[in-house]
Structures are given as C-alpha cells and as structure tokens.
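In: need coordinates for the following:
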Amino acid sequence: MTGRYCSLAQAPAPAFTPGLAAERLSALVGGRPMWVNGTVLHYYFFDGDHDASVIHLPGSTETRRVSWVGSEKQRDVVRAAFREWRDLGIGLSFVEVSDRSEAELRIGFQLGDGSWSSIGKGALRVGINDRTMNFGWDLTAPGERATALHQIGHALGMLHEHQSPCAGIHWDDEAVYDELAGPPNFWSRETTHFNILRKLDPAEVNRAVWDPQSIMEYPFPPGLILEPEEFRGGLNPPGTLSPLDKEFALRWYPPLDAPRPPALVPFRSAPLRLGPGEQADFTVEPAETREYTVAAFGDCDTVVVLFEERDGEPRYLAGDDDGGTPRNARIGSRLVKGRRYFVRARLYSGWGPGETAVMCW
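Out: Okay, the predicted model is just below:
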C-alpha cells in the first residue's frame, strides 16, 4: 500500500501578457513563486475553538467539522523542520508569532484534509483567517518529519520532483489512479493527475536534472513506474534534505552579506545591474515623515518589496510585481522620520535595451 501523499490544491495558471518572448516568459514562470531574499517569514499555528472547517471524511460520503488545532508535539515537529531549513544558512529566516495577522504562513493540523501548502509567496493571496499550510496526519509518527520538511519546501517555492519533465518517468497511468483511489489517500482522478501524472512546465522545475533523493520526491511502491527501469520495483527517497535541495535553497536565498544594505537616497536613481533571478537591497532612512514612492525603471520584469524595521527585524510593508506587463513596479507608502526601511528588488528579466534602476522620492 502506498503512503500518504501531499495533495496540493489546483490553482489557476498565472496570466501573462500574450506574445511575451520565450526567455522572458520562462524567467517569470520560474521566479514568480519565490520570496525576495532577506524576507522574515512569520508562521502561526491555529489555536482557537473556532479554527475548524467541514470536510468530507476520506473514503466516505459523510462530512464532519474538524479542528485545525494541533498538539504541542505536532507543532514541535514543524518547528524543528523550520530550524533545519534555516540552519542551511539561507537568507530567509523563520519566526513563530502568536498573532495570525502578523503571519505570512498560517498552519493547521486538520486530520483528514491531507497535507499541503501554498507555493512560495502565493501564501500572500490567502486570507488571514485561512490556512496556507495543513498537516492531515500525525507528524509524530516515525518518518513523518519528512512531511514537515516537504511542506516547508513548497512554502519556499519548490514543486514536486516526480512531476519534472527532466525525470523522464513513464507511468502506468491506470495503476497510479487505482493505487491513489484507495486508502489512505482516497484521491479522485483529478487530484491524482494534478499531483502525480501532470508534467510541470520546464521553467517551473526546481533544477535542470531530476533528483530522486529530494525531499520534494514522493515514495512510490512497485508497479507504478514503467521507466526508468531501475524504479519499476519502487522509488524510496530517504525523507531528508538532499544536496540538490540545499543547493536550490541557497541559490534562490543566498546568505545575506551585509546586515545593512547601502542607502537609497531620495531622488537619486540606483542602477540595478542584475542578472535574471538576482536581487539588490537598499536602506531608506527618511529625513522627513511624508508619502514616498519607490519604483523600478527600465525595460525589466521585477518584484519590489518594502520592509520596515521593527524590533530589529524587517517586517513586510508593501510590494509590487510588474512581471509580464509593460509597466514598472511602483510602491506608495508613508515613511516616518527616525525609522529604517529596506527596499529589495528582484529581477525576473531585463527584456529591453538600456539600464534598469530603482529610485525613491
């Protein structure tokens, strides 16, 4: 019998302006889920009596209202998984908070609803009273730490390895549908196709080679994979962060070199000079309290995010993403004299002639 699998919800494909050049489109598809480096991701565990929802019980037509609240032991498994990702030395950090309105990641433990997560900064589109991540079975059971590591991988922007076109997997489709229709998953054909058989766009994949040892790879029992031949007898990843998982995380979220980026001086443009996927960081210390505008310039696809330093850490204030449009990212916000702000600009692609820059005024 197969194990319990991560069941990502189907989401509409991002809409881009028709006619984009292939290179520009590829950069947008691959970079859209990723956080700007230096983000502090705050996570919250649902803990209220009303934090619950009605679900269909697996393998049944019955429904039941089931709590999202998990035990302290379950939470400790997730905390340890966050620490393991953090200890790679990546430029992101993770902070637990007790107020859901402060959290980018909001975590439930609703049994029977499967384990899943929003992909990367898609979590920002989820309402503050809804989950961005769920664990649908007991994480304290042997081997289930891998489930927590896997879902946090999704929260960092990673997708399923077995769906990579680089894997070259030839499935016995009907055997896969039959296997997942039964216990413990009870998946519909649509869910199975979306999470297993569907191939990702080449621009979406975590890397240009398949990593069967990845934390983002499912285990599979014998009889589901026809090719490659070596996996006809089953695929059993170790459930740990592989060397390529670590390489992915450090490529997108490298360690921050300096505690305080250079100043972005009002009314003075700062050239970006970035390659695709690279990022530039700046500090803004306003000389007066007023409304300010921060914007990118040039023929470029960028995401620009403004943070305010509070209690020594950057807190998300505002952001704009111009990817795939003819406009440039632009943020308007009231900045207060005596406070410190950070501007982080990540480039998807520079698609036209001339320099790209960011300015504050």
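
In: from now on I want contacts and neighbour counts done on CA atoms only, so please keep to that.
Out: Noted.

In: how near is Thr132 to Leu105?
Out: Relative to Leu105, Thr132 is positioned 6 Å away (criterion: C-alpha to C-alpha, to the nearest Å).

In: what's the answer for Ala357, then?
Out: Ala357 sits at a distance of 31 Å from Leu105 (criterion: C-alpha to C-alpha).

In: so which of the two has more stuff around it?
Out: Looking at Ala357 and Leu105 with other C-alpha atoms under 10 Å, you find the greater number of neighbours at Leu105, namely 28 against 19.

In: quick one, what contacts that one?
Out: Listed by C-alpha atoms under 8 Å, 6 or more residues apart in numbering, the contact set of Leu105 reads Leu41, His42, Tyr43, Tyr44, Ala123, Arg131, Thr132, Met133.

In: now tabulate these in JSON lines and tack on distance to Glu161.
Out: JSON lines is the format used below for the contacts of Leu105 (distance: C-alpha to C-alpha, whole Å):
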{"residue": "Leu41", "distance to Glu161": "24"}
{"residue": "His42", "distance to Glu161": "26"}
{"residue": "Tyr43", "distance to Glu161": "25"}
{"residue": "Tyr44", "distance to Glu161": "27"}
{"residue": "Ala123", "distance to Glu161": "21"}
{"residue": "Arg131", "distance to Glu161": "24"}
{"residue": "Thr132", "distance to Glu161": "21"}
{"residue": "Met133", "distance to Glu161": "19"}
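
In: for comparison, sequence B:
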Amino acid sequence: MNDQVKNRYCNLPKMPEREFAVPVGPMRMEAILIMAKKWVNGTVLKYAFFERDNFFTTLTDNTGNQTKVFWRGTDEEKQAVRNAFAKWKSLQIGLEFEETEDILDSIIRIGFAKGEGSWSYVGRDCWDIPKEQRTMNFGWDIVSEEDTILHEIGHAMGFPHEHQNPKAGIVWDEEAVYNSLAGPPNFWSRDKTFHNIIRKIAPDEVQGSSWDPNSIMHYPFGPNMILSPEEFQEGLSPEDGLSDRDIAWVKQFYPKLDRRTFLELKAFHSEIISLAAGGQINLEFTPDETRNFTIRTFGAMDTVMVLSEVMENESVYIAGDDDSGEDRNSVITQKLIKGKKYLINIRLYYKTSAGDTCVMVY
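Out: Predicted coordinates:
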C-alpha cells in the first residue's frame, strides 16, 4: 500500500460541545463525559445501506457545473462492511449489530460517496441525525481496507480518535501537519486538520490512563509531523487490526450480556441499584394489565435508561431518557401491553453518595 493510500484519514463531523444547565463538579463531569456517547449495553445497532438513486450529494465545481455523487455502494463494499461488524461482534461483546433494509428503522446509515472522505458520527450522536442523512460514509474503495471499516464502526460504538488523547504527549510540528493534510489525498482545510488531528480531546472523554499508538482508532503519520515523543519523529504506523487494548476496552464498556442474570421487576416494587460508575442493571418486566406505566429512578445519581420490547427474541427500542448533568431522575412513561415482555436497561454515570438508589415501575 503506498503512503498516499495509507494516509487517507477519517474526517469526524463536528458536533456541539456538551453544556450543563446546572453546576457539575469535576468528578461528576468526568464520569458523564466518558460515558456520554456510549450506548446502553445490549443495544441493537441496526445498520442500513443507502440503495436508491435519490440519495446523493450534489457537488458544484469552480465553473458552476454540478455533479451527483451517489451514496450507494457496490456489493463487495457492503459485504466488507458486514464482515467488519462481524469481527467486532466476534469479540463476544454485549452490543448487537443487525442489518435492515429500512433506512427509517436504522440507527447507523451507511453511504459510499466517493471523494467525500470516510467518517462516522460518534456513538449516541447518531440519534440526533435526521433519518434521511448518513451517519457513516466511506469515501474511497474500502474492499481491501478492513482497518478503515473497523475504525469507523469504532466511532459508531462511541470511541474517539486515539491520537487526540491528551495522555499521548504528542507534540506536533503543526505547520508540517497542516501542509501535509492540505495536499493529496485529503485536501483538508486548516480547520478540518485542527479538529481531526491537532485538537486534544477533553481528558474526561479518554478511555484509560495511557495512550495506545496501535489502536484501531489511531491514524498513521509520516515523518516530520511529530516532534515528540522522539521515537515517532520518523513516522508512526499502528499495527494492523484491533490492538489488545482496543479489545480490552470494548469488552469493558460492552461486556457480553447473559439474559439469565436479568432481574425481574414487579410493579410498585423498588429494585435497589447498587452499581459502580459505568455499571449497568438489566431488568425484565411483564405487565399484568394494559395501561400507561411510569418507570422512574430514585436517588442522587446520573443515569441513562432504555426501555425495549422483546419481539421474537430480539429487543426492540421503545423509549429512553438520560438525566446526566441535570437535577432530576430518569423517567419513561409508556403504554405497555399485558403479557408482553419488556427490558429496562439502566447505565450509571455517577452517584453522588454511598446510599442506595433504586428504580420502580408503577
């Protein structure tokens, strides 16, 4: 693979920075930010490919001529993406990946618009993207570039760029970086280069206490772009595939779920939530009547709560609530059907005291 092909970089879309409506202390903020874009474990991430000719980007050149760049991909490209989802899933993680032909039913919506770069929204940011828009794009032929696909799926699962980890201690030759990215194959503006390379992500968003230069979420870099650490002045090339730490971290955030360990929740009975930050409680509820039910957490804590219905052994998302950084508790009110089985997944960001907290359905 030549250097120009190797150094085609992922271009993350910009999203607004998280703002808090109430004062949030540093420990609470760190706990919230590291989990903010992660999914509740057990989420079924449905993905779909844009197939029809009415999905495209219109590009205008310097003379005013317009060209349509279609979002559909080849059968070979789509199969390569399926294979990469299967590789992440083979790690025995709790997230599920399921292909659907219905764009409106999907969370991850994948295009193959050539020349627009490869990119993905990060984790739960996908929820905020209109259904007719892409949440992931592959801007060059990725049939033989498995690492590119694994990288973008890593973003979709909620993982940021590793080379922007402030714990890396990378000191850039900034002008060299800007000049390199301004040319082929990326042709990036200074603003885009800053956002994707030079900008350090907040320490609160970093997984772990160290830097992993072999992470699938790390770019390769050519010589004379890094001033220090000195060992990388002649270039940095992550090893192919998922690193040991990639595997450890995805298993930590999304451990394999065993439905046999789920707790049964009864109406008007409080279930104690005894979790450490990042932990998750999984509950099953089968109503004995059809009516509107309220599911609510109680206590001083930040949580995200998701309600799903079990349909043909698959959990189908119904509703969710995230109370992190707010002076309230997660609550979902929904009409539930007698005899049907529902799952309630609650993931803890932060708990302000050692006392017990709980959840109740009524």
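
In: spatially, which two of the contacts of Leu105 of the first structure are the most separated?
Out: Taking C-alpha to C-alpha as the measure, those reach their widest spread between Leu41 and Arg131, a distance of 14.7 Å.

In: residue contacts, the spatially most central residue of the first structure?
Out: Nearest to the geometric centre of the first structure sits Gly120, at 1.7 Å (C-alpha atoms, centre = their mean). The contact partners of Gly120 of the first structure, taken as C-alpha under 8 Å, 6+ apart, are Pro33, Met34, Trp35, His154, Ala155, Leu156, Gly157, Met158.

In: and the helices in the stretch 51-200 of the second structure?
Out: If you assign secondary structure with DSSP state H, counting those that start in this stretch, the helices in the stretch 51-200 of the second structure sit at 75-89, 146-156, 174-182, 190-193.

In: where in the first structure does the longest one fall?
Out: Read that as helix 75-89 of the second structure. Helix 75-89 of the second structure corresponds to residues 72-86 of the first structure when matched by TM-score structural alignment.

In: what residues of that stretch count as buried?
Out: Neighbour-count burial for stretch 72-86 of the first structure, counted by 16 or more other C-alpha atoms under 10 Å, picks out Gln74, Arg75, Val77, Val78, Arg79, Ala81, Phe82, Trp85.

In: distance check, the last one against Ala249 of the first structure.
Out: Spelled out, it's Trp85 of the first structure. Counting by C-alpha to C-alpha, the gap between Trp85 of the first structure and Ala249 of the first structure amounts to 8 Å.

In: repeat for the second one
Out: In this structure, Arg75 of the first structure and Ala249 of the first structure are separated by 23 Å, where distance is defined by C-alpha to C-alpha.

In: do the same with the third one
Out: Separation of Val77 of the first structure from Ala249 of the first structure (C-alpha to C-alpha): 20 Å.

In: and the residue nearest to Gly182 of the first structure when sequence neighbours are not counted, how far from Leu111 of the first structure?
Out: Nearest non-adjacent residue to Gly182 of the first structure, counting by C-alpha to C-alpha, 6 or more residues apart in numbering: Gly59, 7.7 Å away. Gly59 of the first structure sits 14 Å away from Leu111 of the first structure when distances are taken as C-alpha to C-alpha.

In: out of those two, which sits in the more crowded spot?
Out: Shown here are Gly59 of the first structure and Leu111; by other C-alpha under 10 Å, Leu111 has more neighbours (20 against 13).

In: of the contacts of Gly120 of the first structure, which is the most crowded?
Out: Across these, neighbour numbers were computed from other C-alpha under 10 Å; Ala155 holds the maximum, 26 neighbours.

In: which one is that residue nearest to, not counting chain neighbours?
Out: Gly120 (4.5 Å).

In: again with Asp299 of the first structure
Out: Gly352 (4.8 Å).

In: so what's the one you found up against?
Out: With contacts defined as C-alpha under 8 Å, 6+ apart, the neighbours of Gly352 of the first structure are Gly298, Asp299, Cys300.

In: give me the subset of the residues you listed that lies in helices.
Out: Secondary structure assignment by DSSP state H places none of these in helices.

In: okay if I get those as TSV plus neighbour count and distance to Ser67 of the first structure?
Out: Output for the contacts of Gly352 of the first structure, formatted as TSV (neighbours: other C-alpha atoms under 10 Å; distance: C-alpha to C-alpha, whole Å):
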residue	neighbour count	distance to Ser67 of the first structure
Gly298	18	49
Asp299	19	49
Cys300	28	45
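
In: closest to Ala208 of the first structure among these?
Out: The shortest distance between Ala208 of the first structure and any of the contacts of Gly352 of the first structure, using C-alpha to C-alpha, involves Cys300 and amounts to 24.5 Å.

In: so what's the closest one closest to, chain neighbours aside?
Out: The shortest distance from Cys300 of the first structure to any residue other than its chain neighbours is 4.2 Å, reached at Gly350 (C-alpha to C-alpha, 6+ apart).

In: am I right that that neighbour is in contact with Asp322?
Out: No - using C-alpha atoms under 8 Å as the test, Gly350 of the first structure is too far from Asp322 to be in contact (12.0 Å).

In: quick check: neighbours shared by those two?
Out: For the pair Gly350 of the first structure and Asp322, residues contacting each of them under the criterion C-alpha under 8 Å, 6+ apart are Asp301.

In: more neighbours: which of those two?
Out: When neighbours are counted by other C-alpha under 10 Å, Gly350 comes out ahead of the other of Gly350 of the first structure and Asp322, with 20 against 17.

In: helix or strand: which one has the aligned residue in the first structure for Glu30 of the second structure?
Out: Using TM-score structural alignment as the criterion, Glu30 of the second structure maps onto Ser26 of the first structure. Assigned by DSSP states H and E, Ser26 of the first structure belongs to helix 22-31.
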